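Have a look at this fold, sequence not included:
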């Protein structure tokens, strides 16, 4: 690896820290392979003039890779120093700037883009569609395959935190061979609270009262809190309502507009054939009451969730 193989100007734009850190790690590794000095500057604690000092020629020669993190938090002094450096680029200085979001630092952003800096985008991974796409990309990067059910199970099990989701993908890729299925994911992550909550919700929405109550009692006996289980129940019901009001179109077409993955749209459509609008309203009201109870508004949180499940399964069967 040589310094010439790195871009002299790089902008990492976007708020998703997992993607930002991954790109930074890759570029720092390449810089060190090229025997470059790596300098890190944090915008939040910047001392005026230090950027230009690090960019000045070294007595010992060699290239310098300067990382400026958090342009969106940069002081006027740091922005002025960056603009000075960009106006008169120093020889053998490679500059990388990160910017999460917002208008702060716009002058520097414009200058970077004007000089045709390499731009790496790291958009936020928020909804389940984003997370499902992220999982698929992680496996594709490793030249591995994961089934649609496997993606669903993994997002349900560890999808709250993107860094945990990335770690779970890495673990499955490293520890397994062949196609990663739902059964494989369950072997590693089946005991997680999100996975348990989704199983309770699936059984309740399917009208399977005994299974929903069994799963709930098993979860509680395992030490899981009722609060996230109620949250999953509410999320699943809201998903049904979103898909039901989205109109016609293929799952792939509707997925983006409702903030869900195509497999979630398909599953919601299948479930909706057994629900009426009145039944969904009744079920959602029951979950709202349970949410109030498990967050301190009731004496027995477990009973509140059980009562919500009974109301949900009853509302479905009356459709």
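Here it is on my side, so go on. This structure is a prediction, so every number in the text was calculated from the model and none was measured.

contacts and neighbour counts: CA atoms only from here.
Will do.

Look up the closest residue to residue 265, ignoring the ones flanking it.
Leaving aside its chain neighbours, residue 265 sits nearest to residue 251 (5.5 Å; criterion: C-alpha to C-alpha, 6 or more residues apart in numbering).

oh, I was asking about residue 139
residue 145 (6.0 Å).

ok, now how distant is that neighbour from residue 87?
According to C-alpha to C-alpha, to the nearest Å, residue 145 and residue 87 sit 47 Å apart.

Show me which of these two is the more surrounded one.
More crowded of residue 145 and residue 87, by other C-alpha atoms under 10 Å: residue 145, with 18 against 11.

For the residue nearest to residue 265, which residues are in contact?
Applying C-alpha atoms under 8 Å, 6 or more residues apart in numbering, we find residue 251 in contact with 262, 263, 265, 266.

Nearest to residue 232 among those residues?
residue 265 (16.1 Å; C-alpha to C-alpha).

burial count for the closest one?
Residue 265 has 24 nearby residues by other C-alpha under 10 Å.

ok, now residue 112?
22.

wait, it sits on residue 8?
No: Residue 112 is beyond contact range of residue 8, at 10.7 Å (criterion: C-alpha atoms under 8 Å).

Switch the contacts of residue 251 over to JSON lines; also include secondary structure.
Output for these, formatted as JSON lines (DSSP: H, G, I helix; E, B strand; the rest coil):
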{"residue": "262", "secondary structure": "helix"}
{"residue": "263", "secondary structure": "helix"}
{"residue": "265", "secondary structure": "helix"}
{"residue": "266", "secondary structure": "helix"}
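
could I get those as TSV with distance to residue 118?
Formatted as TSV, those follow (distance: C-alpha to C-alpha, whole Å):
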residue	distance to residue 118
262	32
263	35
265	36
266	39
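
just those now: which is nearest residue 95?
Checking the contacts of residue 251 one by one against residue 95 (C-alpha to C-alpha), the nearest turns out to be residue 262, at 39.8 Å.

residue ranges for the strands of the chain, please.
9-13, 37-42, 64-69, 93-99, 118-121 (DSSP state E).

Check it against this one:
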């Protein structure tokens, strides 16, 4: 029985979605699966940005020495017309022993090729965007789970605050913690490895401000500024945390997981907001939100001193929290 007859990967594979880490993993797993059946597999990558007309047909042609090929067409969403036409020509009469893998981040470019792939029953692998804190929390939790490790919600939160802006960096941080530690990963473990980054982020500043700790919030702010953190994202985090207080306060009772789905938040964010709501009233929240809106205007060019603008907003928030 030939490798072609026993292979588990279909002749056509479509990897779709904007999240680069997930798309790369989908491609890597596809190639590993193919090589498990055909160790001498020839892999040819055809990036859309440098594609030359006719290249697909040349590479798809049978080799004098036989054997299986995998053609990987990268970034169909950037494909010139020549590549799209060559793909349609190939799909009309696919070559035996050739697996075609196409990646497409997003958008309408290449739609006819996408539709043809799907109509031809291509295997579709999704690489959806990971943007919200909830998405990142789920991603990090899955990273630890697939490595056979357990991480506490506080550890996930601390890790996202430290490195969560970039999914690739988040994945690397999870991998490092798995490799370098044993047992349950908690927030203290994360702080040991990423404490400097966590300490300097707007999240720590916002936590202290929302808790009414003016001195600590100002100390963390000055430390963040000194280590190169821009005032703009700090104000954005202040605004985010105040909005979360309002949303969770208005949502009423219910399981954290249920409210998280309803509000588009991570469960730990719901729990954190509930803990922080003690001592807050509608007037204090309204005044704090207005102060942060003014700071946002000033740090984006509307004021002379962005750092002073953030300091003033922090003092307003801490007064609103404590009722002073």
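Okay, I see it. The shown structure was predicted, so the numbers you read here are calculated from the model rather than taken from an experiment.

that older thread, can you tell which of the strands of the first structure is closest to residue 307 of the first structure?
Using C-alpha to C-alpha, the strands of the first structure put strand 118-121 closest to residue 307 of the first structure, at 46.1 Å.

and the closest one, which stretch of the second structure?
Matched against the second structure by TM-score structural alignment, strand 118-121 of the first structure falls on residues 123-126.

what's the matching stretch in contact with?
10, 12, 13, 14, 15, 16, 17, 22, 23, 26, 118.

Show me which of these are buried.
Neighbour counting by 16 or more other C-alpha atoms under 10 Å classes 10, 12, 13, 14, 15, 16, 17, 22, 23, 26 among the contacts of stretch 123-126 of the second structure as buried.

And these, which is closest to residue 98 of the second structure?
Using C-alpha to C-alpha, those come closest to residue 98 of the second structure at residue 12, 8.9 Å.

Quick check: the aligned residue for that closest one in the first structure?
In the first structure, residue 12 of the second structure lands on residue 9 (TM-score structural alignment).

same thing with residue 147 of the second structure?
In the first structure, residue 147 of the second structure lands on residue 142 (TM-score structural alignment).

Once you drop chain neighbours, what's closest to the equivalent of residue 76 of the second structure over in the first structure?
In the first structure, residue 76 of the second structure lines up with residue 71, judged by TM-score structural alignment. With C-alpha to C-alpha, 6+ apart as the criterion, residue 71 of the first structure has its nearest non-adjacent residue at 4.9 Å, and that residue is residue 99.

Against residue 82 of the first structure, how distant is the one you found?
For residue 99 of the first structure relative to residue 82 of the first structure (C-alpha to C-alpha), the value is 13 Å.

returning to that earlier point: looks like the match of residue 147 of the second structure contacts residue 173 (just checking).
Yes: taking contacts as C-alpha under 8 Å, residue 142 of the first structure lies within contact range of residue 173: 7.4 Å.

Settle it for me: which of those two has more neighbours?
Counted by other C-alpha under 10 Å, residue 142 of the first structure and residue 173 do not tie: residue 173 has more neighbours, with 20 against 12.

Isn't the more buried one up against residue 144?
Yes: taking C-alpha under 8 Å as the definition, residue 173 of the first structure is a contact partner of residue 144 at 7.2 Å.

Using a markdown table, lay out the buried ones among the contacts of stretch 123-126 of the second structure together with distance to residue 202 of the second structure.
Shown next, in a markdown table, are these (distance: C-alpha to C-alpha, whole Å):
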| residue | distance to residue 202 of the second structure |
| --- | --- |
| 10 | 47 |
| 12 | 46 |
| 13 | 42 |
| 14 | 39 |
| 15 | 35 |
| 16 | 33 |
| 17 | 30 |
| 22 | 28 |
| 23 | 30 |
| 26 | 34 |
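
Tell me the one of those residues nearest residue 300 of the second structure?
residue 17 (32.1 Å).

what's the average distance of the match of strand 118-121 of the first structure to the first structure?
Stretch 123-126 of the second structure, aligned to the first structure and superposed, deviates on average by 1.0 Å (mean C-alpha distance after the TM-score superposition for the first structure).

Centre of the chain to that stretch, how far?
19 Å (C-alpha atoms, centre = their mean, to the nearest Å).

for stretch 20-38 of the second structure, same thing?
That offset, for stretch 20-38 of the second structure, works out to 20 Å (C-alpha atoms, centre = their mean).

same thing with stretch 182-192 of the second structure?
With C-alpha atoms, centre = their mean, you get 22 Å for stretch 182-192 of the second structure.

Correct me if wrong: residue 204 of the first structure contacts residue 212.
Yes: using C-alpha under 8 Å, residue 204 of the first structure makes contact with residue 212 at a distance of 5.4 Å.
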